[in-house]
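Asks: No letters, just coordinates:
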């Protein structure tokens, strides 16, 4: 059974989410603060399929939870829940490895759809090992072990950065629009904020260039999108 952790300190929202998850055959776990959430994530890491994480939490914030997950290499997919006024926090959350975001107020049906999309993407990334090793000059990707190296230096990528890189390398030298990236990597339609794509691409680009600064791995094609593997 799919298992999802709901982290929110508002009882009404937590109850609404858990009810709708149960109606879809999803087993919900709940936490009302960041510290409790982190303990559950650490204990249930191998069993959790997704985390719904409110950013405004008492004590340890949602952003702090994401930081700790990154430090401890806890790679469970995360959907952050934010108020519309929390744009800066939402961007920081994406930079810290969140897979998606939902703004309050939200539709419970939309939340369930986003969860299912994130879980599908994560399963597809795990199962898609048809090309076990990808090599492009200094870049190597071991798809069976999820290890990425540049000039023999391992890169620490978030799950979303890893999925984005895989999509780039499997479409090497093609110009990919933001809409294509949102539909194939995020599995959402183009009405979602395209800055989410730009943030993740920028983060991935910086990490790739760390050990090969002379290489322009991801080229911006003005007015169209991005192109990978072309100098």
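Replies: Okay, I see it. Predicted model only: the values in this text are computed from it and were never measured.
Asks: For the rest of this, base every contact and every neighbour count on C-alpha atoms.
Replies: Noted.
Asks: Mind jotting down where the helices sit in the chain?
Replies: 11-23, 34-44, 62-71, 87-95, 108-127, 159-170, 178-181, 195-209 (DSSP state H).
Asks: Kindly reformat these as TSV containing distance to residue 217.
Replies: Shown next, in TSV, are these (distance: least, Cα to Cα, whole Å):
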stretch	distance to residue 217
helix 11-23	40
helix 34-44	34
helix 62-71	24
helix 87-95	19
helix 108-127	21
helix 159-170	10
helix 178-181	16
helix 195-209	7
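Asks: Adding mean neighbour count, write these out as a markdown table.
Replies: A markdown table is the format used below for those (neighbours: other Cα atoms under 10 Å):
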| stretch | mean neighbour count |
| --- | --- |
| helix 11-23 | 15 |
| helix 34-44 | 17 |
| helix 62-71 | 19 |
| helix 87-95 | 18 |
| helix 108-127 | 16 |
| helix 159-170 | 20 |
| helix 178-181 | 19 |
| helix 195-209 | 17 |
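Asks: Compare the ones you listed and give me the one nearest residue 50.
Replies: Within the helices of the chain, the stretch nearest residue 50 is helix 108-127; the backing value is 6.9 Å (Cα to Cα).
Asks: separation between the closest residue to residue 132 other than its chain neighbours and residue 123?
Replies: Leaving aside its sequence neighbours, residue 132 sits nearest to residue 143 (Cα to Cα, 6 or more residues apart in numbering; 5.0 Å). Distance, residue 143 to residue 123, using Cα to Cα, to the nearest Å: 13 Å.
Asks: I figured residue 6 hits residue 49, correct?
Replies: No: in this structure, residue 6 is not within contact of residue 49 by Cα atoms under 8 Å, at 11.5 Å.
Asks: okay, now the one to match up with it:
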């Protein structure tokens, strides 16, 4: 079944162009011209992913992203103004899975959507009980969730994929560039700060004290390392 994408953008010409291209790429689409109507569409029937513009007539995209993320892990790709790094960082901090700056290539947007959906939908080859355990922390690759002391911790699809890649390489130093390659499946520019924002959000979810992390350690100038031994119970 084709994945359905909800486009929330008040630029009706752009939305129509995206709809046409995404349909040719194998998606089905719906559109909403305001943040409120987008939320209503999601409540009526949740799509498989959302394309969300930052600039909307009733609410900004950040507020809509926050409202969506408060109720679901629905994949979100945000559209930001060209060169507005602050917009991208804020969007990621609020739970967006990815961002794309305008103007952009529809082909790149479709490729990013497919990458997001691959990460969030997972692979059917993963066994339901395939769980990585690190003391009090459990990373359930089958259910695609993270639990700390048995309690599920909130995380976006991208952040979950990033955490799995780090956990599967526990004890190894991974550069930011290598983490981006593993998680996105594509080469990104080395100065892209999105990886740091996502790791900060993961730490907030799984660390007892995010300011003094014991699970994801920063090695200045080298990258990150996911610790093998993290809790007293590991020793």
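Replies: Thanks, I have the structure now. Please read all numbers here as calculations on a predicted model, not as lab measurements.
Asks: Work out the TM-score between the chains.
Replies: Once the chains are laid over each other, their TM-score by TM-score structural alignment, normalised by the length of the first structure reads 0.89; 228 aligned residues with a Cα RMSD of 2.2 Å.
Asks: what do we get in the second structure for the residue nearest to residue 132 of the first structure?
Replies: Mapped onto the second structure by TM-score structural alignment, residue 143 of the first structure lines up with residue 141.
Asks: wait, doesn't its match sit right on residue 126?
Replies: Yes: the criterion here is Cα under 8 Å, and residue 141 of the second structure meets it with residue 126 at 7.0 Å.
Asks: of those two, who's got more company?
Replies: residue 141 (20 against 11; other Cα atoms under 10 Å).
Asks: Centroid-nearest residue for the first structure?
Replies: residue 99 (2.2 Å; Cα atoms, centre = their mean).
Asks: Quick check: it vs residue 193 of the first structure, distance?
Replies: From residue 99 of the first structure to residue 193 of the first structure the distance is 13 Å (Cα to Cα).
Asks: Overlap of the contact sets of the two?
Replies: Shared contacts of residue 99 of the first structure and residue 193, defined by Cα atoms under 8 Å, 6 or more residues apart in numbering, are absent.
Asks: Okay, the residue nearest to residue 132 of the first structure and residue 153 of the first structure: tell me how far apart.
Replies: Residue 143 of the first structure is 16 Å from residue 153 of the first structure, by Cα to Cα.
Asks: picking up where we left off before, thinking the residue nearest to residue 132 of the first structure is in contact with residue 124, fair?
Replies: No: using Cα under 8 Å, residue 143 of the first structure is not in contact with residue 124; the gap is 11.7 Å.
Asks: Residue 181 of the first structure corresponds to which position in the second structure?
Replies: The alignment partner of residue 181 of the first structure in the second structure, by TM-score structural alignment, is residue 179.
Asks: wait, what's in contact with its match?
Replies: Contacts of residue 179 of the second structure by Cα under 8 Å, 6+ apart are 162, 165, 166, 195.
Asks: picking up where we left off before, so the residue nearest to the centre of the first structure versus residue 203 of the first structure, what's the distance?
Replies: Distance from residue 99 of the first structure to residue 203 of the first structure, by Cα to Cα: 13 Å.
Asks: Tell me which residue of the second structure matches up with residue 226 of the first structure.
Replies: In the second structure, residue 226 of the first structure lands on residue 224 (TM-score structural alignment).
Asks: is it true that its match touches residue 217?
Replies: Yes: counting by Cα under 8 Å, residue 217 is a contact partner of residue 224 of the second structure at 5.6 Å.
Asks: ok, the two, which is more surrounded?
Replies: Comparing residue 224 of the second structure with residue 217 by other Cα under 10 Å, the one with more neighbours is residue 224, at 21 against 15.
Asks: Skipping adjacent residues, who's closest to that one in space?
Replies: residue 218 (4.7 Å).
Asks: Any idea how many residues pack against that neighbour?
Replies: Here the count is done by other Cα under 10 Å, and residue 218 of the second structure has 16 residues near it.
Asks: looking at it, it is touching residue 225, isn't it?
Replies: Yes: between residue 218 of the second structure and residue 225 a contact is recorded at 6.6 Å, counting by Cα under 8 Å.
Asks: Could you count how many residues lie near residue 191 of the first structure?
Replies: Neighbours of residue 191 of the first structure (other Cα under 10 Å): 8.
Asks: how many other residues sit next to whatever residue of the first structure lines up with residue 154 of the second structure?
Replies: Alignment note (TM-score structural alignment): residue 154 of the second structure maps to residue 156 of the first structure. Residues near residue 156 of the first structure, counting by other Cα under 10 Å, number 15.
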